[in-house]
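no sequence on hand, only this structure:
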C-alpha cells in the first residue's frame, strides 16, 4: 500500500519531463498578452519530492482549470531548478523577468533564495507568489507589496507543533537543526512557542547542510538530554534519514516523541509508515481532509505517477496560482502584467476559495491564512487505504494559526 522512496523518486522523473527554463540559454522574448508563470523549484536535490515536479504539476492543474473556463486568456508555465543555491535562484529570476517576460514567480522552496528574489520582484514590479519557503520573514520585516506567502511558514508550524505538543505533556525539547536560514528559523520560532506554552528547550545540535547523511552523533546527544520531544528542524531527505536513524537508535521506544515541525505526507510515504508511525507533523493541507481536498487530489493525480499524493506545498502552488489568475481576469491581462504590485493588492482584496485550501483571505502583510493541523502518523494496521496516514491531534483556526499581523514588523502594516 505504501510506495517505497525509490519508487517515488523513479516515478517523479516522469513528471519532470516538462518544459524547463535553461537560464544560460534564454533569449529575450516580448511579453505580449500571454501570462507567464515561472516555477522556481528543486528538481534534483533534497527537496525534489517535497516541492519539485509535483509543484509544477499542481501549477499546471490550476492553469488548466482556469483556462478551460477562460479560453481567451493565454497562460504559459516554465520551470527551473534553483539547485538550492541563492545565486542560481536570483540569477534565474532576473533572466526570467528581463528576458522571458515572466509575470509571477511561484514555489521557491528555499528561504535564502526567497529572501534574495524579493527585491528583484519589487524592482521589476512582478509577483513573488511563494508557496514553499518556510521563513516567516517574508511577511515580517522582509515583506513587500509584490509578495504573497501561501501554504505555511515557520511561525505557523512552530506554533502548531511547539505549543500543541507542550500542552499535550511534551514540555522538554531538544532540537536537531539544519545549519541555514530555514533550520534556524524553525528552531527559533518553535522555541518561542514551547516557552510561551510553559515548556523548556534543553539543547540543540546543528548539522551542516546539505552535506550530512549521518545523524548518529546528534541523536545520541538528543537521547542524553532526556528531553521528551525531539524537534526536527529540517525537511526533505534530511528528515527521512534522521527519522530512520532515530528509530534505529530507539528514541521513540525510550519515550521520546518525534516532531517533524516541517514534515509532510510526502516524507511519510517515502519513509513508510513502519518508520514514521507515532510521529507528529504540522500541515495546513492533507489530501484526505474533506471532500474538496479529495476532489482536487483526484484531478491532479492524473498528472502524477501512481502512489504520489500532493502535500501542502504542492496544494499551495495550485491554490495561489488559481487565485492569481482570478485576479488577472478581474483586472484584465494588460493591467495585471503591467504591475505586479496592483495584482497583489487585488489578491488581498479578493477572498480566496478553491478545493485545496477552501475559503480564506490574504492579509495586508501578504500572509495567506487558513487553519493549521497537528497530525499523528497512524500505525500501519490503522491505515485503511493508500495514502491514509494521518489522524488529527489538534486543529488551529485560521485567525490563530499564523503570527498576529501586528507582531511581524511588516512595513506595509499600518500601526
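Looks like it arrived, so ask away. It should be emphasised that the depicted structure is a prediction, and the values quoted were computed from it without experimental measurement.

from now on I want contacts and neighbour counts done on CA atoms only, so please keep to that.
OK.

which helix is the longest one in the protein?
As assigned by DSSP state H, the longest helix anywhere in the chain is helix 312-331.

run the chain-centre distance for it.
15 Å (Cα atoms, centre = their mean, to the nearest Å).

which residues are contacting that helix?
With contact meaning Cα atoms under 8 Å, 6 or more residues apart in numbering, helix 312-331 is reached by 50-51, 54-55, 58-63, 66, 73, 106-107, 129, 131-132, 150-152, 264, 283-286, 335-336, 343, 346-347, 350, 352-357.

okay, pairing it with this:
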C-alpha cells in the first residue's frame, strides 16, 4: 500500500512539473506591457492616449492573460524630452517591472531608451520613431523598428518625385534627431538620382510661425520644398505655405512624414493632391475598418493614426511571441518574434529581420479633392503598395553589428 501511495505521489509531482512552466517562466506575477509615448506635447494626437488604447485593444484580443498570468498595461509620458524619456524607461523597467516598452514616437528618445533597454535586458519596440540608426549602428538584440524610418521614407518619396522631374530641393527641417536624419537621407538619395539640394533651414519643434523659413525656401527657386518635420509642424507649414502662394507659384510641397490627423487639420481645400507614405489607412480594407471602428468607440470618434495601428500590431505580436517562447525572457521572446510572421490588419506576413527591422510594406497615399470627400475622415486615396524589399535599407548596409558579414 505504501509503495502504491508513493507511486501515486510521484506521478502527481511529475504532472505538476509538466504544467509548472506555464506559471514558472514569467519573472513576476503578471506580464507587464509598457507604452511610453508623448502624452502631452506635439505628438500626443498621433500617438499619446491613442497608442495606449491601441495596446489595450491588442491585449483584449489576445485574451488578457498569457502563460496563466494576467497582462497589465503600464502607460507613461516622456514629454518629448530625451532625459525624461530615459529616466522614465529606467523606472518602468526597474521599479514597475515592465517587460517590454512599445511605441515612443520620438527618435531621440528612442535612441536613448534603446540603450536603457539593452542595459536592463528588456525589450523595446519602436513604432512612431523613425531614426534609421535604430536598426543600424545603434541596433540592439532586444530592439525592433515596427513602422517607418528615415531611409525608407526618403527612398520612397525621393524616387517618386525625382522620377517626375522634381530634381531641385530645399528642406524645412525640424531641429532634432528625426529631422536631421530625414534631411540627410533625402539629400543622399536625391543626389544619387541626379537631383540637387539648393539649401535648407532648421526650425524648433512646435513652431507657430514658419514665414521666414518658407520665404527662404520660396526664394531658393527649388522645385520641391521638403518638409522634414511632423504632426503640428507639418500642418502649420502647409497652411502658411498656402498663404504665401507657394504651390500656386509652381513649387511642390513634399510631406516627408504625414498622418491622417494632420490631413484632417489641414483639410482637403489646402491638402488636395498632397502625396505621402503611410503604413495604415482606416478605409483600406475590411480589417482596417473593423479596427478603426473599435478604436473610435474608445477615442470619442477619432480615427487611428498609422502609429496607433502599429502599436496594436507590435503589442499583439509581442504577446503571441511570449506565449510561443513560454517565457518573458527577452532573448527567447525576440527569437520567437523573428521566427513567426506578423499577421494582422497592419502587417500581413511581415518578418522581423536580424537587425530588428520589420519588413513592413508602406502605401503611397494622396489627399482627396473636396468634391471626392464623403465624410469627416474620408480624406485619402491609396495609390499603390510599396513592397518593403524595394524601399527598406538592405540589411548589409546599415552597420548593425548583429548582422553577420
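Looks like it came in fine. All of these numbers come straight from a predicted model, not from anything done at the bench.

care to give me the TM-score?
Overlay of the two chains. TM-score (TM-score structural alignment, normalised by the length of structure 2): 0.90; 380 aligned residues with a Cα RMSD of 1.7 Å.

out of the contacts of helix 312-331 of structure 1, which end up buried?
Buried members of those, scored by 16 or more other Cα atoms under 10 Å, are 50-51, 54-55, 58-63, 66, 73, 106-107, 129, 131-132, 150-152, 264, 283-286, 336, 343, 346-347, 350, 352, 354-357.

restricted to strands, list those residues.
Within these, residues falling in strands by DSSP state E are 106-107, 129, 283, 352, 354.

equivalent range in structure 2 for the longest helix of structure 1?
Helix 312-331 of structure 1 corresponds to residues 306-325 of structure 2 when matched by TM-score structural alignment.

give me the buried positions along that stretch.
306-325.

average gap between it and structure 1?
After superposition onto structure 1, the mean distance of stretch 306-325 of structure 2 to its aligned counterpart is 0.7 Å, using mean Cα distance after the TM-score superposition for structure 1.

the stretch 101-250 of structure 2: helices as residue ranges?
Using DSSP state H, counting those that start in this stretch, the helices of the stretch 101-250 of structure 2 run over 107-120, 150-162, 177-192, 211-220, 231-243.

can you state the direction angle for the longest one and helix 107-120?
Read that as helix 177-192 of structure 2. 110 degrees (axes from the mean of the first three to the mean of the last three Cα atoms, to 10 degrees).

matching residues in structure 1 for helix 177-192 of structure 2?
When helix 177-192 of structure 2 is compared against structure 1 (TM-score structural alignment), it corresponds to residues 181-196.

the matching stretch vs structure 2, average distance?
Mean for stretch 181-196 of structure 1 is 1.3 Å (mean Cα distance after the TM-score superposition for structure 1).

now that stretch: buried residues?
So for stretch 181-196 of structure 1, counting by 16+ other Cα under 10 Å, buried means 182-187, 189-195.

biggest separation within those residues, which pair?
Greatest spacing in the buried residues of stretch 181-196 of structure 1, by Cα to Cα: 182 and 195 (20.2 Å).

now the residue most central in space within structure 1: how far from residue 279 of structure 1?
Nearest residue to the geometric centre of structure 1 (Cα atoms, centre = their mean): residue 132, 3.0 Å. Taking Cα to Cα, to the nearest Å as the measure, residue 132 of structure 1 falls 22 Å from residue 279 of structure 1.

please enumerate residues in contact with the match of helix 177-192 of structure 2?
Residues contacting stretch 181-196 of structure 1 (Cα under 8 Å, 6+ apart): 110-112, 133-136, 154-155, 157-159, 161-163, 166, 171, 175, 177-178, 200-201, 231, 233-234, 261.

next one: stretch 282-296 of structure 1 to chain centre, how far?
That offset, for stretch 282-296 of structure 1, works out to 15 Å (Cα atoms, centre = their mean).

and residue 54 of structure 2, what's its match in structure 1?
Under TM-score structural alignment, residue 54 of structure 2 pairs with residue 58 in structure 1.

please name the nearest non-neighbouring residue to its match.
Spatially, and ignoring its direct neighbours in sequence, residue 58 of structure 1 is nearest to residue 318 (5.0 Å; Cα to Cα, 6 or more residues apart in numbering).

what is the burial count for residue 273 of structure 2?
Neighbours of residue 273 of structure 2 under the rule other Cα atoms under 10 Å: 15.

now which residue in structure 1 aligns to it?
Match for residue 273 of structure 2 (TM-score structural alignment): residue 278.

how much space separates that match from residue 148 of structure 1?
Counting by Cα to Cα - residue 278 of structure 1 and residue 148 of structure 1 are separated by 34 Å.

residue 315 of structure 1 too?
For residue 315 of structure 1 relative to residue 148 of structure 1 (Cα to Cα), the value is 15 Å.

also residue 176 of structure 1?
For residue 176 of structure 1, the distance to residue 148 of structure 1 - Cα to Cα - is 29 Å.

more neighbours, the two?
residue 148 (27 against 23).

let me see the contact set for the corresponding residue of structure 2 for that one.
In structure 2, residue 148 of structure 1 lines up with residue 144, judged by TM-score structural alignment. By Cα under 8 Å, 6+ apart, the contact set of residue 144 of structure 2 is 124-126, 134-135, 352, 355-358.

okay, the residues you listed in TSV with distance to residue 379 of structure 2 next?
Output for the contacts of residue 144 of structure 2, formatted as TSV (distance: Cα to Cα, whole Å):
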residue	distance to residue 379 of structure 2
124	33
125	29
126	27
134	32
135	32
352	31
355	35
356	33
357	29
358	27
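
if you rank the residues you listed by neighbours, which is first?
residue 126 (33 neighbours).

close enough to count as contact, it and residue 110?
Yes. Contact criterion Cα atoms under 8 Å: residue 126 of structure 2 and residue 110 qualify, at 6.9 Å.

what's the closest of the buried residues of stretch 181-196 of structure 1 to residue 124 of structure 1?
residue 182 (25.9 Å).
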